[in-house]
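Colleague: got a structure for you, letters missing:
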């Protein structure tokens, strides 16, 4: 099933709801600068295993509306809340990759984990994607600023360059082209605004407010959200488990898809 959910008077979020009668529900939030389609290799398998899988396109990306504003973590978390309320989701697993993981963390803190029974974070951009005086583990702030500048100057080239560091394992040219096309579906201004958010905002205090079992899956070769971020999340979130992916970069849900799907479903069934 596919439909739009109104999150603001003039903003509609695109949702794909696979196996709506499934035994347990997983709400997936994609990473920057992709769409819910990035989870294709989860949506191929998990619904047939009996899970209800819901993929939403973040505002500005995929098939969702692309307003000029509303790209802070607070606004993105509020969009998730609107989807949860509209679909009347309860006791579900909230799952997020990259910036989607950061959005999931903000949702847990800002909305007190409304409806969520478990949290799963994949290569999440938290607690800070960029290095700070008291947090030397992220990317240099200048590197993200360069991404923003390239988005405004030559977005297709920026997406190609970003795709080159997204995966650790070899990707065929057609697969690289597919990731590239997912990025092109976004609005340029939304791509830049979200990059500004994950450059400037932090989630250190949010981690302490998470009170549900949390699974952290992270590629040790991740060049976007470096592996020390996963260790910081593990230390900051009570009742959390970190599973390193030895043969993955940022795209662990594709690079080690079988292990990824097994770790996620085992966690949900615990």
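Modeller: Happy to help now that I have it. None of the values given here were measured: they were computed from a predicted structure. Numbers count the residues shown, from 1 in each chain.

Colleague: hey, let's count contacts and neighbours off CA atoms from now on
Modeller: Will do.

Colleague: Now residue 239. Nearest residue, chain neighbours left out?
Modeller: In space, and not counting its chain neighbours, residue 239 is closest to residue 213: 5.4 Å by C-alpha to C-alpha, 6 or more residues apart in numbering.

Colleague: After the biggest helix by length in the chain, heading C-terminal, what element do we hit next?
Modeller: Scanning the chain for the helix with the most residues, using DSSP state H, yields helix 141-166. Downstream of helix 141-166, the next assigned helix or strand under DSSP states H and E is helix 173-184.

Colleague: Please enumerate residues in contact with whatever helix or strand comes next after that next one?
Modeller: Later in the chain than helix 173-184, the nearest helix or strand by DSSP H and E is helix 188-200. Helix 188-200 is touched from outside by 32-33, 59-61, 66-69, 71-73, 99, 125, 128-130, 141, 144-145, 147-148, 151-152, 155, with contacts defined as C-alpha atoms under 8 Å, 6 or more residues apart in numbering.

Colleague: Below is an additional structure, to be compared with the one above:
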């Protein structure tokens, strides 16, 4: 396994981020969502490097095989971890692709680190611009929705993760867009996360306002969202992104749920390849 050191925890232990690096060419960095790890990008890692791209995917702290410190799950720290990845691998002219929670890391990195090393950004089913309903964000998600998530994690995190996975992929009584094997695979990834990371990151993506971060982005941007996303509803996220991005191409995937990197993998791969290539 390959790891990148991202500082130390409060006890002086090294924090290591598990990553994979595939192919040669223009660099693309894939940032996974909550509560999975970088292996969620399996169909992108298996396809994008075939087209002259160097594709890097890493697991954020607290999840998968990365280190699991008790602290550091705010977006400033997570953006700093992303910077360490780009700096350590000395990547230039990067396309950042953030899925769900990972879209927040993209936005915060661009503002906090001035977009260093980055040529383009893509937001896929992202939590940006701001999920929580507040006085100045009246169309956001009400606080009780996030309170229920935290309560269910506290009650039985593993039962929550199994139920969450069904909504994630749009599985219902009549809708079976993915197999039971995919649900089991996703649950396995999610269950590897630490309890603290799962809880703290849920607070982070629910409560962080990325509108100021998005206003700093001056590179070409791609926004992709499914109109049947029940996890991060399109009206709270994708549909509002072009209000905040100066150069954004907005693609709506009809009938797609949150986990469209699986359900719409071929479509997503085509769109990412076209975006990186410049069309």
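Modeller: That came through, no problem. Note that the coordinates shown come from a computational prediction; the quantities given were computed from them, not determined experimentally.

Colleague: three-state assignment of the residue most central in space within the second structure?
Modeller: Centroid-nearest residue in the second structure: residue 102, 2.4 Å away (criterion: C-alpha atoms, centre = their mean). With DSSP: H, G, I helix; E, B strand; the rest coil as the basis, residue 102 of the second structure sits in helix.

Colleague: residues contacting it?
Modeller: Per C-alpha under 8 Å, 6+ apart, neighbours of residue 102 of the second structure: 31, 32, 33, 34, 126.

Colleague: That one matches what in the first structure?
Modeller: Residue 102 of the second structure maps onto residue 100 in the first structure, with residues paired by TM-score structural alignment.

Colleague: any idea how far residue 212 of the first structure is from that match?
Modeller: 18 Å (C-alpha to C-alpha, to the nearest Å).

Colleague: what does residue 261 of the first structure give?
Modeller: 20 Å.

Colleague: Could you pull out the strands in the second structure for me?
Modeller: 2-8, 14-22, 26-31, 53-58, 94-99, 118-124, 221-226, 248-253 (DSSP state E).

Colleague: Can you check which of those strands gets nearest to residue 191 of the second structure?
Modeller: Within the strands of the second structure, the stretch nearest residue 191 of the second structure is strand 14-22; the backing value is 16.3 Å (C-alpha to C-alpha).

Colleague: what's the closest one in contact with?
Modeller: Counting by C-alpha under 8 Å, 6+ apart, 1-9, 38, 45, 49, 54-61, 64-69 sit against strand 14-22 of the second structure.

Colleague: what's the answer for stretch 164-175 of the first structure, then?
Modeller: 221, 222, 223, 224, 247, 248, 249, 250, 251, 252, 255.

Colleague: I'd like to know which of those residues are buried.
Modeller: Using 16 or more other C-alpha atoms under 10 Å as the burial test, these include 221, 222, 223, 224, 248, 249, 250, 251, 252, 255 as buried.

Colleague: The second structure: which residue goes with the last one?
Modeller: Using TM-score structural alignment, the equivalent of residue 255 of the first structure in the second structure is residue 263.

Colleague: list the contacts for its match?
Modeller: Residue 263 of the second structure touches 169, 177, 178, 256, 257, counting by C-alpha under 8 Å, 6+ apart.

Colleague: Map the first one onto the first structure.
Modeller: By that I understand residue 169 of the second structure. Match for residue 169 of the second structure (TM-score structural alignment): residue 167.

Colleague: any idea how far the residue nearest to its match when sequence neighbours are not counted lies from residue 98 of the first structure?
Modeller: Nearest residue to residue 167 of the first structure, sequence neighbours excluded (C-alpha to C-alpha, 6+ apart): residue 249, at 4.9 Å. Distance of residue 249 of the first structure to residue 98 of the first structure, given as C-alpha to C-alpha: 12 Å.
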